[in-house]
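Colleague: Sequence first, predicted coordinates after that:
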Amino acid sequence: MVMMSIHTMNLSFSSSFFLAGVPGLEYAHWWISLPLTFIYLVTLVANFCVLFIIKTEQSLHQPMYAFLSMLLFSDLVQSNSTIPKMLLIFWFNDREISFDGCLVQMFFVHSFSIMGSSVLLAMAFDRYVAICDPLRYSTVLTNPVVTKIGILVSIRGILLILPHPFLVKRLPFCRSHTIEHTYCEHIAVAKLSCSDIRINVLYGLIVALSVVGVDSVFITVSYTMIVRAVLRLSSREARHKVGSTCVTHVCVILVAYIPALFSFMSQRFGENTSSTQIILSILYLIFPPMLNPIIYGIKTREIQKNVLKIIYYRISRKR
């Protein structure tokens, strides 16, 4: 019993985990890396481009674009905390990640995911005030208010996820140290423990329901009131303009929540980790950060004009 206890302690404090990649598709890792690399490059270019435009263009210094900047920043952090390591796994079979590095990655992935959801709620509130109470828009969403919302978004993401690393660190790991995933997802790591992980599962479920559940309810209420306000507009052109802005935001919400929902359900309630679950989790991490700046770039005329201005400037300089 003493020897078994020592063996358990040694494994519990092992300095490394190993990420499996996509179980069952190891032979296709290199092929998976090709679209992943392309998506990552597009994500970096598109997000930095839109962030640069918002920062440099004075006309875009408005609450809506401040919230968009927060969303794009959270997307960039989430992408950069996971995709580079995925590519190392797929390219060089570099699967090892330190225990502390795994906990740090877990914290950044989950906390910035919550921040992204919180920003989407803030953007829904912004659209609600702009459309349903336009005369008070400039007095309600002042710069100090937007700054406070940004601080609350950060605090919410940090406080809700801060227990995750500690809940994992308390666990003894006396089984395999190979995580059946491409990154350190909370439950995927906790499942490796030989002790009871019900607290991890319960807390993860509470966080997910309190974030996605609360945010989606308030977003739905906001857009219900927005739709009613839009239908009351007499001008067809005004309805089209307002509707176009709302459609953009709704597309971003769907892109964020649908893959997240499938990933969460498969990870919590799936009996065994499958390649399908892993692919869904990867899609949840890579598609929203790539599509968000593209959707806003296509649907927002101000961003469009500035992107074209930059392209024209680059071409004229080469000539």
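Modeller: Structure received.
Colleague: Please count neighbours and contacts with C-alpha atoms only from this point.
Modeller: Fine.
Colleague: what are the ranges of the strands in the stretch 101-250 of the chain?
Modeller: 178-179 (DSSP state E, counting those that start in this stretch).
Colleague: Please, where are all the helices along it?
Modeller: Here the stretch 101-250 of the chain has its helices, by DSSP state H, counting those that start in this stretch, at 137-140, 143-161, 163-169, 186-190, 198-208, 214-231, 236-269.
Colleague: ok, structure two:
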Amino acid sequence: MGSTNMSYLNPKTVTLIGIPGLEHVQFWIGFAFFGVCLVALLGNSFLLIIISIERSLHKHLYIFLAVLAATDLGLCVAIAPKMLAIFCFDSYSMAFDAYLTQLFFIHALQGMESGILLVMALIAHIHPHTFLFRVVLMVAIRTTMLVGILPILLKRLQLFHPVVIAHSYCEHMAVVKLAKEDVHINKSFGLFVAFAILGFDVIFVFISNFLIFQTIFRLPQKEARLKAFNTCTAHIIVFLEFYILAFFSFFSHRFGHVSVYAHILLSTIYLLVPPALNPIVYGMKTMEIRMWVAQILIIKPDTQK
């Protein structure tokens, strides 16, 4: 790694330092996030197994639940190992190419999560199976193409400040800020990706939920309205947690003056908490899955003896 006046030319490694200001409690923060990741891994794995082996669940709604579960598993696997290594084992160094690879997978899976949440919201209004599968394919292509350009634009940069990154995972703007070159293209394209994926999705998610609430309030029976409202409220909470914290992360990097540790904690929460909540909100609140789980857990007495 060459250096001139505290500048680094084509760095081979970067240093992720975790959460500045909270180094003395990083181990316990890591322990808490490990618990969240464990819930996410077990919940989403269980959901995938149930949907794959139970033929009655081979319907479009549950197939999209399985896609969401697989996306959540991928997101946990992409973030957790290095983050926990930083928090618990002081493993700060990382190859620059590995950084860019993790960056791609984190942002791509984040975009997939947003797209699948959009598709889930539209299921109530769109039913043809083939059309829905095409939508999922379009979501995957959109995310891969847009996010795939981010590491390419970063790779063209050559001159950096000391590559010590105040973050617990690989993030686009965190490394853009270290460049000692013109990064207007990187910043502009990063913002475009955020609005092309999350901005587009959140608009249609809220339109869909608005239409759903209109339908709920037209139901003649109070019990039916309360049941439907309870289900939709849980979904809305997941949407709000994901999108509000996502845009908070994007805007605080560019325009905000939020403390570094608050930014990193909230950014990590918005990526790791939804994968832990989704199996509960979308899985256990679905009657068919709940009944199937009950059949597994409840041991029936042997009446033949």
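Modeller: That came through fine. Computed from a prediction, not measured in an experiment: that's the story for all the values here.
Colleague: how many neighbours does the aligned partner of His125 of the second structure in the first structure have?
Modeller: For His125 of the second structure, the aligned position in the first structure is occupied by Tyr128, per TM-score structural alignment. Number of residues near Tyr128 of the first structure (other C-alpha atoms under 10 Å) recorded here: 23.
Colleague: Report the contact partners of the residue nearest to Ser281 of the first structure when sequence neighbours are not counted.
Modeller: Of all residues not flanking Ser281 of the first structure in the chain, Ser263 sits nearest, at 5.0 Å (C-alpha to C-alpha, 6 or more residues apart in numbering). By C-alpha atoms under 8 Å, 6 or more residues apart in numbering, the residues touching Ser263 of the first structure are Gln277, Leu280, Ser281, Tyr284.
Colleague: which position in the second structure aligns with Ser210 of the first structure?
Modeller: Match for Ser210 of the first structure (TM-score structural alignment): Ala196.
Colleague: Can you give me the distance of the equivalent of Arg55 of the second structure over in the first structure to Met70 of the first structure?
Modeller: Counting by TM-score structural alignment, Arg55 of the second structure lines up with Gln58 in the first structure. Here the criterion is C-alpha to C-alpha, to the nearest Å. By it, Gln58 of the first structure lies 17 Å from Met70 of the first structure.
Colleague: These two: which is more packed in?
Modeller: Met70 (20 against 9).
Colleague: what lines up against the more buried one once you look at the second structure?
Modeller: Under TM-score structural alignment, Met70 of the first structure pairs with Val67 in the second structure.
Colleague: what does His164 of the first structure give?
Modeller: In the second structure, His164 of the first structure lands on Leu150 (TM-score structural alignment).
Colleague: gap between the counterpart of Thr233 of the second structure in the first structure and Ile298 of the first structure?
Modeller: Matched to the first structure by TM-score structural alignment, Thr233 of the second structure sits across from Val247. Relative to Ile298 of the first structure, Val247 of the first structure is positioned 12 Å away (C-alpha to C-alpha).
Colleague: again, but for Leu68 of the first structure
Modeller: Leu68 of the first structure is 14 Å from Ile298 of the first structure, by C-alpha to C-alpha.
Colleague: Neighbour count for those two, which is higher?
Modeller: Leu68 (23 against 12).
Colleague: show me what contacts the more buried one?
Modeller: Val119, Met123.
Colleague: Please apply the same query to Ser176 of the first structure.
Modeller: By C-alpha under 8 Å, 6+ apart, the neighbours of Ser176 of the first structure are Leu192.
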